[in-house]
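*Asks:* Provide a 3D model corresponding to the input given below.
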Amino acid sequence: MSKTNPGNFFEDFQVGQVIEHATPRTVTEGDRAAYGSLYPTRFALPSSAVFAASVGLDQHPVEELIGFHIAFGKTVPDVSLNAVANLGYAECRFHQPVVPGDTLSTKSEVIGLKQNSNGKSGVVYVRSTATNQRGEVAIEWARWVMVHKRVPADSTADGAPETVIPDLAKAVDATDLIVPEGLVFSAYDFTAAGEPHRLEDYEIGEKIDHVDGVTLTASEHQQATRLWQNTAKVHFNAEARPDGRNLIYGGHIISLARALSFNGLANAQVIAAINAGAHASPAFAGDTVYAWSEVLDRTVLEPGSAEAPGIGALRLRLVATKGRDESMTLRGEDGKYAPGVLLDLDYWALIPA
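*Replies:* Reported below is the predicted structural model:
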């Protein structure tokens, strides 16, 4: 009897199945330092303990995406070890900040299945929940991933499970956003944060070119992916893909684009929710990544004044592209993603109002 784990294939999943993922992971200050060495992030709140204290947080949280990557990495051996690609996200909410010393554990429930027409793979939908050492929910999200079949079928109908596609919300409602306990922007230091822009300075429909670009390297993306204990074969094993290339972990592109968005959105300090996300095309070492954002919505969560800002939320579309797209075009006339679009991420961020 084999003692090794080849990972689950499409046939191994059933709707309603609950998977408790192995290897809880304790977050450390080393994670903060490593994240800063991998991505050009400069957001003041996770960068400065003094700034975090000035906006009411007793403990200095790490970037929200550190917690997300760690929690996501726990799911890989059971959900996406045999993935063709991670396809998208929905209904992701950050319930509370993750701080060094927190230990994250993750479990997932299978909420949908659909075998592809080629009979070689299928799409698995899961809802995952990360809890801390106190059993409190830190992060929850849904995602869907294309997974290889162990034994290819001749058609969709041949041995396919009943198709179940979950009804996922297009966006987290602003009323469901969670403001971290204690967070106040009344004494917000715009000089320390790097930009003067508040909620009302952004117009719905406005597009922001984040200008800067970063060229992907094999060593950095593999170091990042290992940091989150993500074991998906396509990121490390050149024999796992027909083209012999290592696919860049989609979360690496998300973090890179988020870091680039500082230039123009420096005060979008806290990611409160991810409404939707799609990895529109694959990225590989040697690609140069740029980013732009579009303001989709804005709302005041806690009113403030000119002298003492309150808390607002910006709904943003963050787009990462291979090569700079000064036209900031998301889709072509055919409705398909424009050439070069790598990431289309719809999220809510908290900002002084």
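
*Asks:* hey, let's count contacts and neighbours off CA atoms from now on
*Replies:* Noted.

*Asks:* dump the residue contacts of the nearest residue to residue 40 once chain neighbours are set aside.
*Replies:* In this structure, residue 40 finds its nearest non-sequential neighbour in residue 259, 5.5 Å apart by C-alpha to C-alpha, 6 or more residues apart in numbering. By C-alpha atoms under 8 Å, 6 or more residues apart in numbering, the contact set of residue 259 is 39, 40, 41, 42, 43.

*Asks:* Likewise for residue 56?
*Replies:* 182, 183, 184.

*Asks:* What is the nearest of those residues to residue 174?
*Replies:* Closest approach between the contacts of residue 56 and residue 174, by C-alpha to C-alpha: residue 183, at 16.9 Å.

*Asks:* pretty sure the closest one contacts residue 60?
*Replies:* No. If you go by C-alpha atoms under 8 Å, residue 183 and residue 60 don't touch, sitting 11.7 Å apart.

*Asks:* Have a look at these two and say which one is more surrounded.
*Replies:* Applying other C-alpha atoms under 10 Å to residue 183 and residue 60 shows that residue 60 carries more neighbours, namely 20 against 16.

*Asks:* Return the residues in contact with the more buried one.
*Replies:* Contacts for residue 60 (C-alpha under 8 Å, 6+ apart) come out as 45, 46, 48, 49, 52, 53, 99, 100.

*Asks:* coming back round to it: redo the contacts of residue 56 as CSV? Include distance to residue 345 and secondary structure.
*Replies:* Shown next, in CSV, are these (distance: C-alpha to C-alpha, whole Å; DSSP: H, G, I helix; E, B strand; the rest coil):
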residue, distance to residue 345, secondary structure
182, 28, coil
183, 25, coil
184, 26, coil
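
*Asks:* nearest to residue 159, of those residues?
*Replies:* residue 183 (52.3 Å).

*Asks:* name the element the nearest residue to the closest one once chain neighbours are set aside belongs to?
*Replies:* In this structure, residue 183 finds its nearest non-sequential neighbour in residue 56, 4.8 Å apart by C-alpha to C-alpha, 6+ apart. Assigned by DSSP states H and E, residue 56 belongs to no helix or strand.

*Asks:* does residue 200 count as helix, strand or coil?
*Replies:* Following DSSP: H, G, I helix; E, B strand; the rest coil, the label given to residue 200 is helix.

*Asks:* Would you agree it is in contact with residue 314?
*Replies:* No. Between residue 200 and residue 314 there is no contact under C-alpha under 8 Å: 9.8 Å.

*Asks:* Also this sequence, please, to line up against the first:
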Amino acid sequence: MAKTNPGRFFEDYSVGDVIRHAVPRTVSGGERALYHALYPARHALYSSDEFARGCGLPSSPLDDLAAFHVVFGKTVPDVSLNALANLGYAEGRWLTPVYPGDTLRSTSEVIGLKQNSNGKSGVVWVRTKGENQRGETVMEYVRWVMVRKRDPEAAAPETRMPDLKPALDAGDLVIPEGLDFTDYDFTLAGEPHRWGDYEVGEVIDHVDGVTVEEAEHMMATRLWQNTAKVHFDATLREDGNRLIYGGHVISMARTLSFNGLANAQMIVGLNAGAHANPCYSGDTIKAWSAVLDKAETPAPGVGALRLRLVATKGGEPFTLRGEDGKYLPHVLLDLDYWALIPL
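*Replies:* Modelled structure (predicted):
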């Protein structure tokens, strides 16, 4: 009897399957230190207990994307170990802040299946929830991946495609209990720009760039216990290049966005996301953002910005798609999210 796990293939999924993922992870200040070293993240709410307390929270939470990576990493052996590509995200919400000492675990439900026309692979949609040790859902999101078939001749499952929101409404967002930006310290946060300073349609060049190194992206992927083969095993690809974990690109772009969006402190909603083109070691990531929408929230002094974050590897600035509607080759990431910012 085989003891090893080759991962699931497309024909192994059925709509309605609920997968409880191994292994629970207790997070600590170590995750924060490594996260800030890898990217490096600088948003004040996730850097200082005192700053967080000044904003009504008990202490500084784990970075929102670090929590996402932990929850995501748990799902890889069951969802995307044999994936050809991680295609997109939708309906993501951060529901409860994660603090050092919390233990996170993940569960996914298969909500959609569609075999590709070549018969060699198919798309799997899952809704993933991350929970803490108290059974509270800390975040949830939908993602879909293209997964190989074990047997190209195996019968295709019935096509079921989920009906997903194109974007979350501001009313769908959950504001952390106690969050209060009334006495927000703009000097310590690093920039003076508040909610009212941003206009819908505004485009922000984040100026800086970071060249991705092989060792760093593999360290990051191991940190999140993401076991996807394409990130580690160069023999799996004809070109011999390891793919950079898409979450590494997300976090790098979010970190670069500090220059211009330092006060967009907390990500609370993920409307859509696409890893438009592969990223490899040696690529230099740059980023720009567009303001898509604005909303006030019930929390004192707290507003919300809907932002499009685009990561690129060169190319003409502020360009996204060609005349054919496809992403241009230099575009790495197209992420649509909601962030909280002082009014």
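
*Asks:* if we can go back for a sec, is the residue nearest to residue 40 of the first structure located within a helix, as I assumed?
*Replies:* Yes. Under three-state DSSP, residue 259 of the first structure falls within a helix.

*Asks:* Which position in the second structure pairs with it?
*Replies:* Taking TM-score structural alignment, the alignment pairs residue 259 of the first structure with residue 255 from the second structure.

*Asks:* Distance check, that match against residue 44 of the second structure.
*Replies:* Separation of residue 255 of the second structure from residue 44 of the second structure (C-alpha to C-alpha, to the nearest Å) stands at 12 Å.

*Asks:* Run through the helices of the stretch 151-300 of the first structure in chain order.
*Replies:* Along the stretch 151-300 of the first structure, counting by DSSP state H, counting those that start in this stretch, helices occupy 190-193, 218-227, 250-260, 262-265.

*Asks:* Which strand or helix spans the alignment partner in the second structure of residue 347 of the first structure?
*Replies:* Matched to the second structure by TM-score structural alignment, residue 347 of the first structure sits across from residue 337. According to DSSP H and E, residue 337 of the second structure maps onto strand 331-342.

*Asks:* got the contact list for that strand?
*Replies:* With C-alpha under 8 Å, 6+ apart as the contact definition, strand 331-342 of the second structure has outside contacts at 181-182, 184, 194-195, 249-250, 263-279, 301-313, 320.

*Asks:* Buried residues, stretch 276-293 of the first structure. List them.
*Replies:* Neighbour counts using 16 or more other C-alpha atoms under 10 Å place 276-285, 288-293 of stretch 276-293 of the first structure among the buried residues.

*Asks:* Skipping its backbone neighbours, what lies nearest the equivalent of residue 271 of the second structure over in the first structure in space?
*Replies:* In the first structure, the residue paired with residue 271 of the second structure according to TM-score structural alignment is residue 275. Nearest residue to residue 275 of the first structure, sequence neighbours excluded (C-alpha to C-alpha, 6+ apart): residue 171, at 4.4 Å.

*Asks:* and the gap between the equivalent of that neighbour over in the second structure and residue 335 of the second structure?
*Replies:* Alignment note (TM-score structural alignment): residue 171 of the first structure maps to residue 167 of the second structure. Distance, residue 167 of the second structure to residue 335 of the second structure, by C-alpha to C-alpha: 11 Å.

*Asks:* Following element in sequence after the helix ranked longest in the first structure, please.
*Replies:* Identified as the longest helix of the first structure according to DSSP state H is helix 64-79. For helix 64-79 of the first structure, the following helix or strand on the C-terminal side (DSSP H and E) is strand 83-94.

*Asks:* what range in the second structure matches that following strand?
*Replies:* Using TM-score structural alignment, strand 83-94 of the first structure corresponds to residues 83-94 of the second structure.

*Asks:* Return the mean post-superposition distance for the matching stretch against the first structure.
*Replies:* With mean C-alpha distance after the TM-score superposition for the first structure, stretch 83-94 of the second structure departs from the first structure by a mean of 0.5 Å once superposed.

*Asks:* contacts for that stretch?
*Replies:* For stretch 83-94 of the second structure, contacts defined as C-alpha under 8 Å, 6+ apart pick out 64, 80, 138-148, 164-168, 173-174, 228, 246, 267-275.

*Asks:* so the longest strand that the first structure contains matches what in the second structure?
*Replies:* Looking across the first structure with DSSP state E, the single longest strand is strand 288-302. Counting by TM-score structural alignment, strand 288-302 of the first structure lines up with residues 284-298 of the second structure.

*Asks:* For stretch 290-310 of the first structure, what is the distance to the chain centroid?
*Replies:* Relative to its chain's centre, stretch 290-310 of the first structure lies at 21 Å (C-alpha atoms, centre = their mean, to the nearest Å).

*Asks:* do stretch 202-220 of the first structure as well
*Replies:* 15 Å.

*Asks:* ends of that stretch, how far apart?
*Replies:* 34 Å.

*Asks:* Quick one: the residues in the second structure that it pairs up with.
*Replies:* The alignment of stretch 202-220 of the first structure onto the second structure (TM-score structural alignment) spans residues 198-216.

*Asks:* what's the matching stretch in contact with?
*Replies:* For stretch 198-216 of the second structure, contacts defined as C-alpha under 8 Å, 6+ apart pick out 38, 252, 256-260, 280-294.

*Asks:* run the last query once more with 7 Å
*Replies:* Outside stretch 198-216 of the second structure, the residues that touch it by C-alpha atoms under 7 Å, 6 or more residues apart in numbering are 38, 256-257, 259-260, 281-293.

*Asks:* Which of the residues in that stretch are classified as buried?
*Replies:* Under the neighbour-count criterion of 16+ other C-alpha under 10 Å, stretch 198-216 of the second structure has 198, 203, 204, 205, 206, 208, 209, 210, 212, 214, 216 buried.

*Asks:* Show me which of residue 200 and residue 314 of the first structure is the more surrounded one.
*Replies:* Using other C-alpha under 10 Å, the more surrounded residue of residue 200 of the first structure and residue 314 is residue 314, with 28 against 14.

*Asks:* gap between that one and residue 304 of the first structure?
*Replies:* Distance from residue 314 of the first structure to residue 304 of the first structure, by C-alpha to C-alpha: 16 Å.

*Asks:* got it, and residue 38 of the first structure?
*Replies:* According to C-alpha to C-alpha, residue 38 of the first structure and residue 304 of the first structure sit 36 Å apart.
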